[in-house]
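1. pasting the sequence and the predicted model now:
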Amino acid sequence: MGATLPVIQQARAQQAESAPADPRAPVDVKLRINGRDQSLRLDARTTLLDTLREHVGLTGSKKGCDQGQCGACTVLVDGTRVLSCLTLAVMAQGSEITTIEGLASSDGALHPMQQAFIDHDAFQCGYCTPGQIMSAVACVNEGHAGTNDDIREYMSGNLCRCAAYPNIVAAINQAKNEMRKA
């Protein structure tokens, strides 16, 4: 019986070593957001949206539905549009994250898409506008802005409760020409 006790203790020690880490334990996360490195200590389950808004102070990306259905939280990760409410911050490590705050140039000049949204009054209440603009930039960069039908199709994941859709399409058509020149 005395020999069994060390075996049990050894098994318990091995089990403790192989047990999954506490998901609530903070982890170190390094993100590159709008050209700036950010070192954060976060709960591993923290979404990219909550990281941007609550830990970095970039509140342009909006929390609309928090279920990936409205597009208000759209950001670019390595140039690809991503719903930040469905993306864990730890998944974005090593990538370039661009938010609405990072689109304008360093001298303050608006990105062509931002200017086009203003020129075409492509917003009303403005809540969805950051996500619409980020998705529109990706739509053009992906080559999906050839026709109005293409634009409507590839922007369909971004909802606008104010129904500014015709103005959004017009803004994208204007900006795509400026973006191609740049």
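-> Arrived safely.
2. when you work out contacts or count neighbours from here on, use the C-alpha atoms and nothing else.
-> Fine.
3. go over the secondary structure and confirm D28 is in a strand.
-> Yes. Checked against DSSP: H, G, I helix; E, B strand; the rest coil, D28 lies within a strand.
4. looking at this protein, which helix is longest?
-> helix 165-181 (DSSP state H).
5. taking helix 165-181 as reference, get the angle to whatever helix or strand G131 lives in.
-> Using DSSP states H and E, G131 maps to helix 129-141. Here the directions of helix 129-141 and helix 165-181 differ by 50 degrees (axes from the mean of the first three to the mean of the last three Cα atoms, to 10 degrees).
6. in the helix or strand just after helix 129-141, which of the residues would be classed as buried?
-> Using DSSP H and E, the next helix or strand after helix 129-141 towards the C-terminus is helix 148-154. Neighbour counts over helix 148-154 (16 or more other Cα atoms under 10 Å) mark I151, R152, Y154 as buried.
7. what helices and strands are in contact with helix 148-154?
-> Helices and strands touching helix 148-154, as assessed by 3 or more Cα pairs under 8 Å, 6 or more residues apart in numbering; DSSP states H and E, comprise helix 165-181.
8. alongside the first one, take a look at this:
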Amino acid sequence: MLRFNLIVAVCENSGIGLKGDLPWRIRSELKYFSNTTKRRLDSSKRNVVIMGRKTYFGVPPSKRPLPDRVNVILSSTLKSNELPNEVLIYSSLEGAMQELEKQKDQIENVWIVGGSSVYAESMASPRCHRLYLTKIYAEFECDTFFPKIPESFREVSPDKDTPPGIQEENGLKYEYKVFEKQE
């Protein structure tokens, strides 16, 4: 079974977004997101990012579709002619995963990148493996929030590519954490 990981940055009041954008500016965290979702061991395979419609359109137009990854949008209202040809649209997460399963020999990693309802559905799925969470030690005004992490998730040691300890940029402290779903 093809599995996926989630990646998200969350502030202390569980916020992840404001008016379709990030409420903070942390360049090194964006670089971490990009590097992590692009990283693969087999250069013949590709990584996939799955997101909801609002998350996709929250990405600046010059940066979408997210480069060097297969972009999948979950939407029941968007039509394929409203998006670049290389962007795939599915009406459900499980429907997208079943289609990706047919190409699993060409896919190395699948990443769930937002938004709130996609994260909630993903954490409940048996396909969910890990949650890569950047904990931002500050509160921000937000209108989109990360769902409560189920008790089935346990914090694990981050991989060698994850910077350890508390980081700081622009006076904001944050930390990279990794949680694994226990069966």
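-> Good, I have the coordinates. Given the structure is predicted, the values throughout are model-derived calculations rather than measurements.
9. can you calculate the TM-score here?
-> The TM-score (TM-score structural alignment, normalised by the length of structure 1) is 0.22; 75 aligned residues with a Cα RMSD of 5.8 Å.
10. just to revisit the earlier point, which single one of the buried residues of helix 148-154 of structure 1 is nearest to E96 of structure 1?
-> Among those, Y154 lies closest to E96 of structure 1 (Cα to Cα), at 22.3 Å.
11. so which of the buried residues of helix 148-154 of structure 1 comes closest to V7 of structure 1?
-> Y154 (61.0 Å).
12. isn't that closest one right up against C139?
-> Yes. Using Cα atoms under 8 Å, Y154 of structure 1 is in contact with C139, at 6.5 Å.
13. for N109 of structure 2, what are its contacts?
-> N109 of structure 2 makes contacts with F4, N5, T37, R40, R46, N47, V48, as judged by Cα atoms under 8 Å, 6 or more residues apart in numbering.
14. same thing with I73 of structure 2?
-> Residues near I73 of structure 2 by Cα under 8 Å, 6+ apart: I50, M51, G52, R53, Y56, V87, L88, I89, Y90.
15. could you say which helix or strand holds it?
-> If you go by DSSP H and E, I73 of structure 2 is part of strand 70-74.
16. quick revisit: just to be sure, which of the contacts of N109 of structure 2 are found in strands?
-> Counting by DSSP state E, these place F4, N5, R46, N47, V48 in strands.
17. mind picking the two most distant members of these?
-> Farthest apart among these by Cα to Cα are N5 and R46. That separation is 14.7 Å.
18. buried residues, the helix ranked longest in structure 2. List them.
-> Criterion DSSP H: the longest helix present in structure 2 is helix 27-38. Neighbour counts using 16+ other Cα under 10 Å place E29, Y32, F33, T37, K38 of helix 27-38 of structure 2 among the buried residues.
19. of those, which is the nearest to E168 of structure 2?
-> E29 (10.0 Å).
20. check contacts around the closest one.
-> Counting by Cα under 8 Å, 6+ apart, E29 of structure 2 makes contact with T134.
21. what are the ranges of the strands in structure 2?
-> In structure 2, the strands defined using DSSP E lie at 4-11, 15-17, 46-52, 70-74, 88-90, 107-112, 128-136, 144-145, 153-156, 166-169, 172-181.
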